[in-house]
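> what's the 3D shape of this:
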Amino acid sequence: MKALICGVGGQDGAYLARFLLEKGYDVVGTSRDSMVASFGNLRTLGILDQVETVSMAINDFRSVLYTFKRHAPDEVYNLAGQSSVGLSFDQPVETMDSIAGATLTLLEAIRFVDKPIRFYNAGSSECFGDTGATPACETTTFCPRSPYAVAKASAHWLVHNYREAYNIFACTGILFNHESPLRLNRFVTQKIIQAAARIAQGCQEKLELGNVAIKRDWGWAPDYVEAMWRMLNTDVADDYVIATGRTVSLEYFTEKAFAYFGLDWKDYVEVDPSLFRPADIMEGRANPEKARKILGWCHAVDVDGVIANMCGAVRS
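The predicted structure follows:
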């Protein structure tokens, strides 16, 4: 089996590449310019020399079609595109193009190749908007509250349409927040943990955060890439919510991260209203029961394990 991972250099792409290699796959990973990309996450995981990296412009139909014909993948995983909710408010056009536009290009290329390809699309819990106390499942109505979420919702329905109209084996994983030591520092979870580690080492600083009352379902990224693979290895293509089923506040995450280093977060954290998003989700809750029943998937690490693993990686 051969898999093509679009966005192989990111957190999910790197963990997925490692997972598939362990399954015996040949793995091809794409970047807009593979000659200059660092692929640091692949290097961190010790698998860079096992992944064939190639250049592919995900918004260029000819580039995508050429790559598909040259490498003939059995499975394509679309993990590329702008990945920051906050940044999407500053770059809405690029966000829509790199997520919805790129998904359409990939689906069209699959439609034109002679070989049947199974396609995974990275969806997002952001599509649901604020769930309140009711956990979201696959039939919950979308109510996106950011350009990022609007783009992900558009990509979701493109996948749904191509599955029905052209009989393409295409799935969307509606993933709730998932973290790891490979997270970039611009993501709030990594920002918190890196700051706590520096302060514990004697750095005199204050950590500025936005709204710490928001609540999210945080899982462990290596668990979630297995769910992606399981979606493409079932008999019927469908969409799945992937989450732990446990939601906690950002304040909880911050408190536990600082406590790992023996610190009281209240002594070092300041809330900065300028960091609040123009429109934010106060509460995100999930019901991953369908994935458990049909895919046989369940998370192995909950939010407390996520925090401990990320803090441990900094300390080591």
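> drop to CA atoms for contacts and neighbour counts, all remaining ones
Will do.
> stretch 225-240: end-to-end distance?
Distance between the boundary residues of stretch 225-240 (Cα to Cα, to the nearest Å) amounts to 13 Å.
> ah, wrong one, I meant stretch 114-123
Start-to-end, stretch 114-123 (Cα to Cα) is 26 Å.
> that stretch: which residues count as buried?
The neighbour-count criterion (16 or more other Cα atoms under 10 Å) identifies 117-123 as the buried residues of stretch 114-123.
> mind putting those residues in JSON lines, distance to Thr103 and secondary structure included?
Shown next, in JSON lines, are these (distance: Cα to Cα, whole Å; DSSP: H, G, I helix; E, B strand; the rest coil):
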{"residue": "Ile117", "distance to Thr103": "14", "secondary structure": "coil"}
{"residue": "Arg118", "distance to Thr103": "14", "secondary structure": "strand"}
{"residue": "Phe119", "distance to Thr103": "10", "secondary structure": "strand"}
{"residue": "Tyr120", "distance to Thr103": "10", "secondary structure": "strand"}
{"residue": "Asn121", "distance to Thr103": "8", "secondary structure": "strand"}
{"residue": "Ala122", "distance to Thr103": "10", "secondary structure": "strand"}
{"residue": "Gly123", "distance to Thr103": "11", "secondary structure": "coil"}
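> may I ask which two of those are separated the most?
With Cα to Cα as the measure, no two of these lie farther apart than Ile117 and Gly123, at 18.7 Å.
> let's see this one next, to set against the first:
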Amino acid sequence: MSGNPTKTALITGISGQDGSYLAELLLDKGYEVHGIVRRSSTINTSRLDEIYQDPHESNRRLFLHYGDITDASMLTNIVRDVAPDEVYNLAAQSHVRVSFDIPDYTGDVTALGTIRLLEAIRAAGVETRFYQASTSELFGSTPPPQNESTTFHPRSPYGVAKIYAYWATINYREAYGLHASNGILFNHESPRRGETFVTRKITRAVARISAGIQDHIFMGNLDAVRDWGYAPEYVECMWRMLQQDTADDYVLATGEGATIRDFLTVAFEHAGLNWHDHVRHDDRHERPSEVDALIGDATKAREKLGWEAKTHWRELAKLMVDADREILDDQLSGRHVKAEHV
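Take a look at the predicted model:
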């Protein structure tokens, strides 16, 4: 889409799965998009390859800024300079199992990072709308189905940190009149999912086992039930939340649960494999406190936002296996090239 953008958006966590899909969506809608990325000695912007434009082009509408959610002064400065119409806070230490190993860091980034960004918006005096990436891990051990009225009972440092961020968002909405909404998203996956997350770990292993590169995959609890949806559909609803006249909090989910064992079965069968031949158990992948079942009720999002998940877990498992096999083929043939954009 060409021409002058009608709105400007700022995305933290733009280089992640959700951030990259959201950036694509907003650019297609004519936005000017600004993203915050951490400086790293390795390339961390590969998910943005398809949408990043040459910096010398006069119509460039995607801008990346070095920064970190732990840097309050940087956040205030960038909010003041960019003056975004919409802010999407997707930055977090988002790996649940890892949060047990680094709880302090998880709290600093996931909980305090949110309050820093909210305070930056308030301090900069910018009129904007705010989206907070909340999570089904808020519910933890509370039995499904879970909706906006379900009691929270997190079972990890990540879930606890996200509760802080959830209530901080509501507090700034009530205390300062900020148009601030929480999206309580259940698990949402894609070929851009990080390789250490369980679904991508599985589909990547299927591709490598099919190619004869590895023989086994080591897994933890296979009985946990999750509600898996397709990430591009979920980020579209993030945008819908900020188009409403009144800020509110919404659960996004498919409403269908499956065990990790179920996902394994479909993923391996799609490649003509039997998972029993290749999966090994490893206690190191078990959580100290498990979340047994997360299945969301997205009635409110359907009725108020007109949103409904279309891609459910079986189709998702297959499309992710196909994508990982294609990625592996590209890597083995030398066609896979990454570029740094910052």
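> just to revisit the earlier point, redo the buried residues of stretch 114-123 of structure 1 as CSV? Include distance to Tyr77 of structure 1.
Listed next are those as CSV, based on distance: Cα to Cα, whole Å:
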residue, distance to Tyr77 of structure 1
Ile117, 10
Arg118, 9
Phe119, 6
Tyr120, 5
Asn121, 6
Ala122, 8
Gly123, 11
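> which stretches in the stretch 201-316 of structure 1 count as strands?
207-209, 215-216, 219-220, 240-242, 248-249, 269-271 (DSSP state E, counting those that start in this stretch).
> what range in structure 2 matches the fifth one?
Okay, so that is strand 248-249 of structure 1. Using TM-score structural alignment, strand 248-249 of structure 1 corresponds to residues 258-259 of structure 2.
> picking up where we left off before, to Ser180 of structure 1, which of the strands of the stretch 201-316 of structure 1 lies closest?
strand 219-220 (6.2 Å).
> equivalent range in structure 2 for that closest one?
Taking TM-score structural alignment, strand 219-220 of structure 1 hits residues 229-230 over in structure 2.
> with structure 1 superposed, average distance for that stretch?
Following the fit onto structure 1, the mean deviation recorded for stretch 229-230 of structure 2 is 0.5 Å by mean Cα distance after the TM-score superposition for structure 1.
> list the contacts of that stretch.
186-190, 253-254, 309, 311-313, 316 (Cα atoms under 8 Å, 6 or more residues apart in numbering).
> next one: stretch 9-18 of structure 2
19-20, 22-23, 26, 31-37, 44-48, 69, 79, 82, 84-92, 190, 192-194, 231-232, 235.
> quick one: buried ones out of those residues?
Members of those classed as buried by 16+ other Cα under 10 Å are 19-20, 22-23, 26, 31-37, 44-48, 69, 79, 84-92, 190, 192-193, 231-232, 235.
> now, those that are in strands?
Among these, DSSP state E puts 32-37, 86-89 in strands.
> which helix is the longest one in structure 1?
helix 147-166 (DSSP state H).
> now do that one: which elements does it pack against?
helix 85-90, helix 92-96, helix 102-112, strand 118-122, strand 170-175 (3 or more Cα pairs under 8 Å, 6 or more residues apart in numbering; DSSP states H and E).
> can we see that at 6 Å?
Judged by 3 or more Cα pairs under 6 Å, 6 or more residues apart in numbering; DSSP states H and E, helix 147-166 of structure 1 is in contact with helix 85-90.
> mean deviation of the helix it packs on from structure 2?
Helix 85-90 of structure 1 sits 0.4 Å off on average (mean Cα distance after the TM-score superposition for structure 1).
> buried sites along that helix?
85-89.
> picking that back up, list the contacts of the longest helix of structure 1.
With contact meaning Cα atoms under 6 Å, 6 or more residues apart in numbering, helix 147-166 of structure 1 is reached by 85, 88, 92, 96, 99-100, 123, 126-127, 144, 170.
> repeat the analysis, applying 8 Å as the threshold.
82-85, 88-89, 92, 95-96, 99-101, 103-104, 107, 111, 121, 123-124, 126-127, 142, 144, 168-172, 237.
> which residues in structure 2 does that helix match up with?
Counting by TM-score structural alignment, helix 147-166 of structure 1 corresponds to 157-176 in structure 2.
> compared with structure 1, how much does the matching stretch deviate?
Mean deviation for stretch 157-176 of structure 2: 0.5 Å (mean Cα distance after the TM-score superposition for structure 1).
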